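Chemist: return a 3D structure for these sequence lines:
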Amino acid sequence: DGDGMAPGFLEIIDSYGNTKTGKLSKYYVGVSYLHLGQYEDAITFLSGFKTKNPELKAIATGAIGDAHLELGNQDKALKQYDLAIAVNNDITTPFYLLKKGLVLESMGNNGEALKAYLIIKEEYGNSAEARQIDKYITRVSL
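Modeler: The predicted model follows:
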């Protein structure tokens, strides 16, 4: 909402929605709503955010997945995580593969979770997620 001196992100969206700044404001509003627990609003704003930056696209898409997960929509969360994974970069892909694996585990689908974990181990071995992946692999393999 701004502070009286500077406009807030919602005002920027209203006034400059089609500019680069207005579009980026949708991302910030969406992430803010996610952190405030307003998951439907987060989905709305993050879904309206478009970017050519692949990392930011993956993060916004994954955040939509997080909002769906908080709403109890595991299948929708998994679809968003798959879209974030498809961006395919060394930073965000292993992060969302781990999230995908954890959701699959919570659904009792250890076989698919194992596949996600093995991709992290084999293809993203230098990632932060790979440093701890063996414990997840062991857990779903028991």
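
Chemist: CA only for contacts and neighbour counts going forward, please
Modeler: Fine.

Chemist: burial count for Gly30?
Modeler: Gly30 has 28 neighbouring residues, counting by other C-alpha atoms under 10 Å.

Chemist: before we move on, which element is it in?
Modeler: Using DSSP states H and E, Gly30 maps to helix 20-36.

Chemist: who touches the most centrally placed residue in the chain in this structure?
Modeler: Nearest residue to the geometric centre of the chain (C-alpha atoms, centre = their mean): Gly62, 1.5 Å. By C-alpha atoms under 8 Å, 6 or more residues apart in numbering, the residues touching Gly62 are Gln80, Tyr81, Leu83, Ala84, Tyr96.

Chemist: hmm, back to that, show me how far the helix holding Gly30 is from its chain's centre.
Modeler: Relative to its chain's centre, helix 20-36 lies at 13 Å (C-alpha atoms, centre = their mean, to the nearest Å).

Chemist: sequence B follows; please return its structure for comparison with A:
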Amino acid sequence: MSTAAVDLREGDVRDLDRIDRIMADAFDPRWGEAWTRNQVIGILAVPGVWLTIAELNGSAVGFALTRGVLDEAELLLLAVAPEARRRGVGAALLRAVMADCAARKISRIHLEVRAGNDAIKLYRNSGFSKIGERRDYYRGVDGRTYSALTLHRKIA
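Modeler: I've put the predicted structure just below:
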């Protein structure tokens, strides 16, 4: 794994074109996991939602979309462009989200991920553990179904 300096910054609606590009590249259309532009616009307007953008060499290569409510948060989306994977971008985004949670007095973060998704290893290496499973939640375009795993992590 080669690592490079990942620059992180707060994002907003001005980043929609970047988010759209990253999602189109990062999420395999077989699973329908990417959000539409309107879904992202809608969630960004909700109080307690924040967007973190990851850049390498001045180009946006990843993002995390998080929602905090009281003392809990949910990682709604995390995406890294394929050409930037295995360079520490996903881990840097997760660290930033957890630091933001701590600053907001959030004590626990949740996320949901499709069983078999390569990102599960990243989440487990970052201290997340499984607390639930929704069987047959995701349906691929081929008709096969996959469970959704619910993971959580306490924020120190």
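
Chemist: let me see the TM-score of these two.
Modeler: The TM-score (TM-score structural alignment, normalised by the length of structure 1) is 0.35; 84 aligned residues with a C-alpha RMSD of 5.0 Å.

Chemist: go through the helix holding Gly30 of structure 1 and flag the buried ones.
Modeler: Within helix 20-36 of structure 1, the residues scored as buried using 16 or more other C-alpha atoms under 10 Å are 22-34.

Chemist: and Asp134 of structure 1, how far from Lys79 of structure 1?
Modeler: 25 Å (C-alpha to C-alpha, to the nearest Å).

Chemist: and whichever helix or strand Leu83 of structure 1 is part of, how far out from the chain middle?
Modeler: Element membership of Leu83 of structure 1 [criterion: DSSP H and E] is helix 74-86. Taking C-alpha atoms, centre = their mean, one finds the center of helix 74-86 of structure 1 at 8 Å from the center of the full chain.

Chemist: the helix or strand that comes right after it versus helix 74-86: what angle between them?
Modeler: Using DSSP H and E, the helix or strand that follows helix 74-86 of structure 1 in sequence is helix 92-106. Here the directions of helix 92-106 of structure 1 and helix 74-86 differ by 160 degrees (axes from the mean of the first three to the mean of the last three C-alpha atoms, to 10 degrees).

Chemist: can you list the residues that contact the following helix or strand past helix 92-106 of structure 1?
Modeler: Using DSSP H and E, the helix or strand that follows helix 92-106 of structure 1 in sequence is helix 110-123. For helix 110-123 of structure 1, contacts defined as C-alpha under 8 Å, 6+ apart pick out 94, 97-98, 100-105, 127, 129-130, 133-134, 136-137, 140-141.
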